[in-house]
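Colleague: Structure for this input, please:
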Amino acid sequence: MPDLTVEMVQRGRGPSTEEAARRLGVAREIRSAREKLTSQTGLERAFDYELLRHYAQYRAGAGIPLVGFAAALAAAATFWIAPPVAAAWALGVFLMITLNTTLSRRFLNTDPGTIPLGRWRRRFLIGEVLQSLSWSAMIGLGATGGWTFALIGLVIASAVTTMLAATVPLAAIAALVPLALATASLATFSPAADGLLLVTMAGGAQLFFLGLSRRLYAATMGALRSRAEKDAVFGELEQAKANSDEARRRAEEANLAKSRFLATMSHELRTPLNAILGFSEVMKNEVFGTHIAPSYREYSNDIHDSGLHLLNLINEILDLSRIEAGRYELNEEPVQLAHVVEECRHMMGLRAKAKNQTFHDLVDDALPRLWADERALRQIVLNLLSNAVKFTPPGGEIWLKVGWTASGGQYVSVKDSGPGIPEDELGTVLSSFGRGSLAIKTAEQGSGLGLPIVKGLVELHGGQFQLTSKPREGTEVVVTLPASRVMDTLPPVEIDADPPAQTTLNRAA
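Modeller: A predicted model of the protein is given here:
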């Protein structure tokens, strides 16, 4: 069976952040491609509708100014043509403007979900062509000597048309073709060089307006894409928030269920466990007489040791649960860190001696007291020393250091010459019930709760936990307690033996 790693655990819990982002991007691309396949312009349907909506808004808002412009041209054209002819031309232009304005308003008033975009695009295209043909009727002024005026009018009409139809490129091109042909036909009314030059410049201006409309179309597309991406991000954030709220709710329910389970099981397990420990100790010590079979005494020892192991495991699980739930209360008091470490080293000395291990102590006995929980500190040091003794091979060495930190705090360092931990398994050993692969192969059995409990207790004291290890080079754990927990020694109070004269006089009085 392969060794369990952090990556395997993460994959078992769900996709990683990078994998989730990749899946989200793929889903977005698939959705975009599907919408493009159902569109006639190769864009997403939302973009198709937005472009047509922009066009309809431009056309609906430009109706009155265009009518005024047509009326001004018709009034000026009376210098070359009869007023009834100019009025008839203005009426035709007015009808086409009214047609396009009406179509645009109908489009804007229709439900976006039921709009046939292809049909409306064709309607707008036909309306643009008809309106351009009505503007192109100004070429009749060429035969009456007003060709220059007609040329200027056609250029202005081209500029207005291409700008208004910029969001529908095909409509802009279709609308510009009649105007360009009308502009070119004016050259027949003025074959002179200056007339041809003016017509050429007008044609160039129309091409410029067409290019400018393409730039406006690109800018509009960029704005639409930016807004679509922003909306997508907002939607994803809302979905992520909803998922987070649901996950938090489930986590709270699971944590409550876990707390209830541990509270129930601790009672249910401790009750029979006390009986097992008590009776096994009676049988182990042969209180009621010597066992007939010597194996029974060995069995009693095994039962008692297994019961103690189970009791320690239950206590560790409960401690870790209280730490994770934030319900572990510190009983703080002045504590001499060096004395706590010395007591723990003495307790673990027999186990180290049985494995022929050597302790190297570098403890500063002059350290001032700490304001901390003595039981928690003792558990921290015992867990670290227990791991060091457990994972160090027979004949190995263990270094124990206690001293000052650079910031004025105090630290405890435990280093061993054991097998070490690979870098990719450091996260595993710090997780609940996590154990490194080399430790599993070379060390005794354990619950995998020692380091998580140490880390939790250190963080409750506001300290820092640092674990460094390399395979075949050993492991070092450094626990740092902050300077705010170091108790400063108060200076001695100086008492003057001779009271002041004024004080003596006051007492005499």
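Colleague: hey, let's count contacts and neighbours off CA atoms from now on
Modeller: Noted.
Colleague: Flag every buried residue along the helix or strand hosting Asp319.
Modeller: Per DSSP states H and E, Asp319 falls inside helix 294-324. Residues 297, 300-301, 303-304, 307-308, 310-311, 313-314, 316-321, 323 are the ones in helix 294-324 that count as buried (16 or more other CA atoms under 10 Å).
Colleague: Only the buried residues of stretch 65-76, if you could.
Modeller: Quick answer for stretch 65-76 (16+ other CA under 10 Å): Leu66, Val67, Ala70, Ala71, Leu73, Ala74.
Colleague: so of the residues you listed, which ones are in helices?
Modeller: Among these, the residues falling in helices (DSSP state H) are Leu66, Val67, Ala70, Ala71, Leu73, Ala74.
Colleague: so what's the fifth one closest to, chain neighbours aside?
Modeller: With sequence-adjacent residues excluded and distances taken as CA to CA, 6 or more residues apart in numbering, Leu73 is closest to Gly153, at 7.5 Å.
Colleague: again, but for the first one
Modeller: Spatial nearest neighbour of Leu66, excluding adjacent residues (CA to CA, 6+ apart): Ile97 at 7.5 Å.
Colleague: same thing with the last one?
Modeller: With CA to CA, 6+ apart as the measure, Ala86 is the residue that lies nearest to Ala74, at 5.1 Å, once sequence neighbours are left out.
Colleague: what residues are up against the one you found?
Modeller: Ala74, Ala75, Ala77, Thr78 (CA atoms under 8 Å, 6 or more residues apart in numbering).
Colleague: Would you mind listing the residues in contact with the first one?
Modeller: Applying CA under 8 Å, 6+ apart, we find Ala74 in contact with Ala86, Ala87, Trp89, Ala90.
Colleague: three-state assignment of the second one?
Modeller: When you say that, I think you mean Ala87. helix (DSSP: H, G, I helix; E, B strand; the rest coil).
Colleague: centre of the chain versus stretch 361-371, how much separation?
Modeller: 44 Å (CA atoms, centre = their mean, to the nearest Å).
Colleague: And for stretch 255-265?
Modeller: Worked out by CA atoms, centre = their mean, stretch 255-265 lies 31 Å from the chain centre.
Colleague: Can you name the residues in contact with that stretch?
Modeller: Residues contacting stretch 255-265 (CA under 8 Å, 6+ apart): Leu318, Ser321.
Colleague: Give the buried residues for that stretch.
Modeller: Neighbour counts over stretch 255-265 (16+ other CA under 10 Å) mark Ser259, Leu262 as buried.
Colleague: Strands of the stretch 351-500 of the chain, start to end?
Modeller: Chain-ordered strands for the stretch 351-500 of the chain, with DSSP state E, counting those that start in this stretch as the definition, fall at 358-363, 370-373, 397-404, 410-416, 464-470, 474-481.
Colleague: Proceed likewise with the subsequent sequence, for comparison:
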Amino acid sequence: MADLTVEMVQRGRGPSSQEVAKRRGIAREMRSVRERLTSTSGLERAFDYELLRLYAQYRVGAGIPLLLLALVIAAASSIWVPGVKVAVWSAGALCAGALMTLSCHRFLRQAPESLSLRRWSRLFIAAEFGQSLAWAMLLLVAVPEARTFALFGLVIVAAVTTMLAATVPAAALSGLLPLMLATLSLLLFTRDMDMMLLVVMTVASQLFFAGLAHRLYASAVGTLQSRAEKDAIFTELEQAKANSDEARRRAEEANLAKSRFLATMSHELRTPLNAILGFSEVMKNEVFGVHTAPAYREYANDIHDSGMHLLNLINEILDLSRIEAGRYDLTEEAVQLAHTVEECRHMMTLRARSKGQTFTSLIDDSLPRLWADERALRQIVLNLLSNAVKFTPPGGEITIKVGWTSSGGQYVSVKDSGPGIPEDELGTVMSSFGRGSLAIKTAEQGSGLGLPIVKGLVDLHGGGFQLKSKPREGTEVIVTFPASRGMDTLPALDLTEDKAPAEAPRPRRARAA
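Modeller: Next up is the predicted model:
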């Protein structure tokens, strides 16, 4: 039954972060599978476009270098080959390269959404085959004396083709096929062992370039996948941040509305409680006569104690609400911190004595006065001492220190010998209504608002709050007030030899820094 209740509560709060992440991952995987099913290469459509775009950019960038390469090979071939054949071959190679460059330009100018990737992929494969076929014609026009030079040129073309077409594997193979067939065709026209070795080495180099193109394709796909995952993570982070900001804004608005509501309910909540406390005290003390049933006196006493507990709880909630709502106004005046701490210690002495606890005070009486709210300062010290008495076992010791800070401010330290707080629960005890696990087992009843109220009041004074605790070693709370809240002492007299005693400066009044 308890598990069912927890499940129902969780459903009411909505899906957990793990469920949201799981659903998001499933949706992303389904989208990826759907795109792969409609893709030409088994990858996502975005990857297909990126690979074709890279191919087109590489081909456009290599247009002029390939043109210059064709002119250089044509000029060198004219040494052995008649000029007409060289001109015909170079014109074909240049036309094929120009058509390839124009096609790539047209592809890059179109919007990605309007492109037919399958159609353009086939077009690039055909164009790559045609351009390589034009280069392979070099062997047909070359005379036997120029075949070695032609093979060298085909090796260069094969390397360039595989590197440029690596992002489209079918186009790379289509570009290598005419070059390999043209190279192998030389075996039909020669029986020279040296030429046969050159043909074998040329084919081997072309196969090596084909394997290298495959590795480059795998590397390009891996890069695209990494970039897509990074973009997806950034998108999710931005969405999560937007959701977090919206949730935080709503939570802050709800918390502020709650705080404003409680801050305005002070009179409505305290008035009926005061009536309950007043009448229960009259009944408890039997002001109008002895009760006919002795149990009525006990009931009245229980009603009065419960009312006092509820009134204290309401006062703490209202104080914390006013602090959170920014409606806690400080009434600042010159306060002697040491005297305030001593008065609070005296107020808690009776309660500590009933539990056999002892106070050890190390208070510097020479501290100057603080410019602070005396009521808030008293509440800070009382809350710290109350927690120390509450969490210290019978016979324990509570140490109170008041002195200077290293920056010239003043501090109050209250250390007990209680059960302590585990490190992972320090955030819990600082939250509203939060209590540590060891404190729940060993301490008296409490609302869990003491430390949050202390920190809120200290923050209003611009001070610092520090909580130190270890299990079974006790807890120490240190509250510091900045040096700017200390009252300046009288300035030192500057008595020099050239000044008469009558010219001594007048003492000035202390002022708030």
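Colleague: ok so, going back, helix, strand or coil for the residue nearest to Leu73 of structure 1?
Modeller: Strictly by three-state DSSP, Gly153 of structure 1 counts as helix.
Colleague: Would you check how far apart it and Asn315 of structure 1 are?
Modeller: Using CA to CA, to the nearest Å, Gly153 of structure 1 is found at 94 Å from Asn315 of structure 1.
Colleague: what about the helices in the stretch 351-500 of structure 1?
Modeller: 374-391, 426-429, 437-442, 450-460 (DSSP state H, counting those that start in this stretch).
Colleague: pretty sure Thr475 of structure 1 is touching Pro422, no?
Modeller: No. At 10.2 Å, Thr475 of structure 1 does not count as touching Pro422 under the criterion of CA atoms under 8 Å.
Colleague: ok, those two, which is more surrounded?
Modeller: Counting neighbours by other CA atoms under 10 Å for Thr475 of structure 1 and for Pro422 shows that Thr475 has the greater number, 23 against 15.
Colleague: Quick one: neighbours of Arg345 of structure 1, just the number.
Modeller: Neighbour tally, Arg345 of structure 1, other CA under 10 Å: 19.
Colleague: about what we covered before: in the helix or strand encompassing the residue nearest to Leu66 of structure 1, what's buried?
Modeller: Secondary structure from DSSP H and E places Ile97 of structure 1 in helix 83-109. Applying a neighbour-count criterion of 16+ other CA under 10 Å, one finds 86-87, 89-105, 107-108 buried in helix 83-109 of structure 1.
Colleague: Next secondary structure after it?
Modeller: With DSSP H and E, the next secondary element past helix 83-109 of structure 1 is helix 117-136.
Colleague: With distance to Ala184 of structure 1 as extra columns, can I get the helices of the stretch 351-500 of structure 1 in JSON lines?
Modeller: Below are the helices of the stretch 351-500 of structure 1 laid out as JSON lines (distance: least, CA to CA, whole Å):
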{"stretch": "helix 374-391", "distance to Ala184 of structure 1": "94"}
{"stretch": "helix 426-429", "distance to Ala184 of structure 1": "78"}
{"stretch": "helix 437-442", "distance to Ala184 of structure 1": "86"}
{"stretch": "helix 450-460", "distance to Ala184 of structure 1": "85"}
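Colleague: Of those, give the one that comes closest to Leu362 of structure 1.
Modeller: helix 374-391 (14.5 Å; CA to CA).
Colleague: in structure 2, what residues pair with the closest one?
Modeller: With TM-score structural alignment applied, helix 374-391 of structure 1 matches the range 374-391 in structure 2.
Colleague: Figure out how far that stretch is from the centre of its chain.
Modeller: With CA atoms, centre = their mean, you get 37 Å for stretch 374-391 of structure 2.
Colleague: just curious, which of the ones in helices among the buried residues of stretch 65-76 of structure 1 is nearest to Gly211 of structure 1?
Modeller: Nearest member of those to Gly211 of structure 1, counting by CA to CA, is Leu66, at 22.2 Å.
Colleague: The contacts of Ala74 of structure 1 into CSV, with extra columns for distance to Glu333 of structure 1?
Modeller: Formatted as CSV, these follow (distance: CA to CA, whole Å):
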residue, distance to Glu333 of structure 1
Ala86, 104
Ala87, 103
Trp89, 101
Ala90, 99
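Colleague: re the thing from before, quick check: the residue nearest to Leu73 of structure 1 vs Glu229 of structure 1, distance?
Modeller: 42 Å.
Colleague: distance from the helix or strand where Gly195 of structure 1 lies to structure 2 after superposition?
Modeller: Using DSSP H and E, Gly195 of structure 1 sits within helix 193-284. Mean deviation of helix 193-284 of structure 1 relative to structure 2 after superposition (mean CA distance after the TM-score superposition for structure 1): 3.8 Å.
Colleague: Please apply the same query to stretch 47-60 of structure 1.
Modeller: Relative to structure 2, stretch 47-60 of structure 1 is 1.9 Å off (mean CA distance after the TM-score superposition for structure 1).
Colleague: Name all residues that make contact with Ser361 of structure 2.
Modeller: Ser361 of structure 2 neighbours (CA under 8 Å, 6+ apart): Thr399, Ile400, Lys401.
Colleague: That one and Phe481 of structure 2: what is the separation?
Modeller: 19 Å.
Colleague: any idea which element the residue nearest to Val221 of structure 2 when sequence neighbours are not counted lies in?
Modeller: Residue nearest to Val221 of structure 2 in three dimensions, not counting chain neighbours: Phe47, with 7.5 Å by CA to CA, 6+ apart. According to DSSP H and E, Phe47 of structure 2 maps onto helix 45-61.
Colleague: One more: Ala171 of structure 2?
Modeller: With DSSP H and E as criterion, Ala171 of structure 2 is part of helix 169-185.
Colleague: Relative to the whole chain's centre, how far out is that helix?
Modeller: On CA atoms, centre = their mean, the centre of helix 169-185 of structure 2 falls 52 Å from the chain's centre.
Colleague: Check the mean deviation of that helix from structure 1.
Modeller: Mean deviation for helix 169-185 of structure 2: 2.4 Å (mean CA distance after the TM-score superposition for structure 1).
Colleague: what's that helix packed up against?
Modeller: Packing partners of helix 169-185 of structure 2 (3 or more CA pairs under 8 Å, 6 or more residues apart in numbering; DSSP states H and E): helix 117-141, helix 147-164, helix 193-264.
Colleague: Indicate which one of those helices is closest to Thr183 of structure 2.
Modeller: Closest among these, using CA to CA: helix 193-264, at 6.2 Å.
Colleague: Might you report the residue contacts of the closest residue to Glu423 of structure 2 other than its chain neighbours?
Modeller: Using CA to CA, 6+ apart and skipping residues adjacent in sequence, the residue nearest Glu423 of structure 2 is Lys470, 7.0 Å away. Contacts for Lys470 of structure 2 (CA under 8 Å, 6+ apart) come out as Gly420, Ile421, Pro422, Glu423.
Colleague: Fine, thanks again, bye for now.
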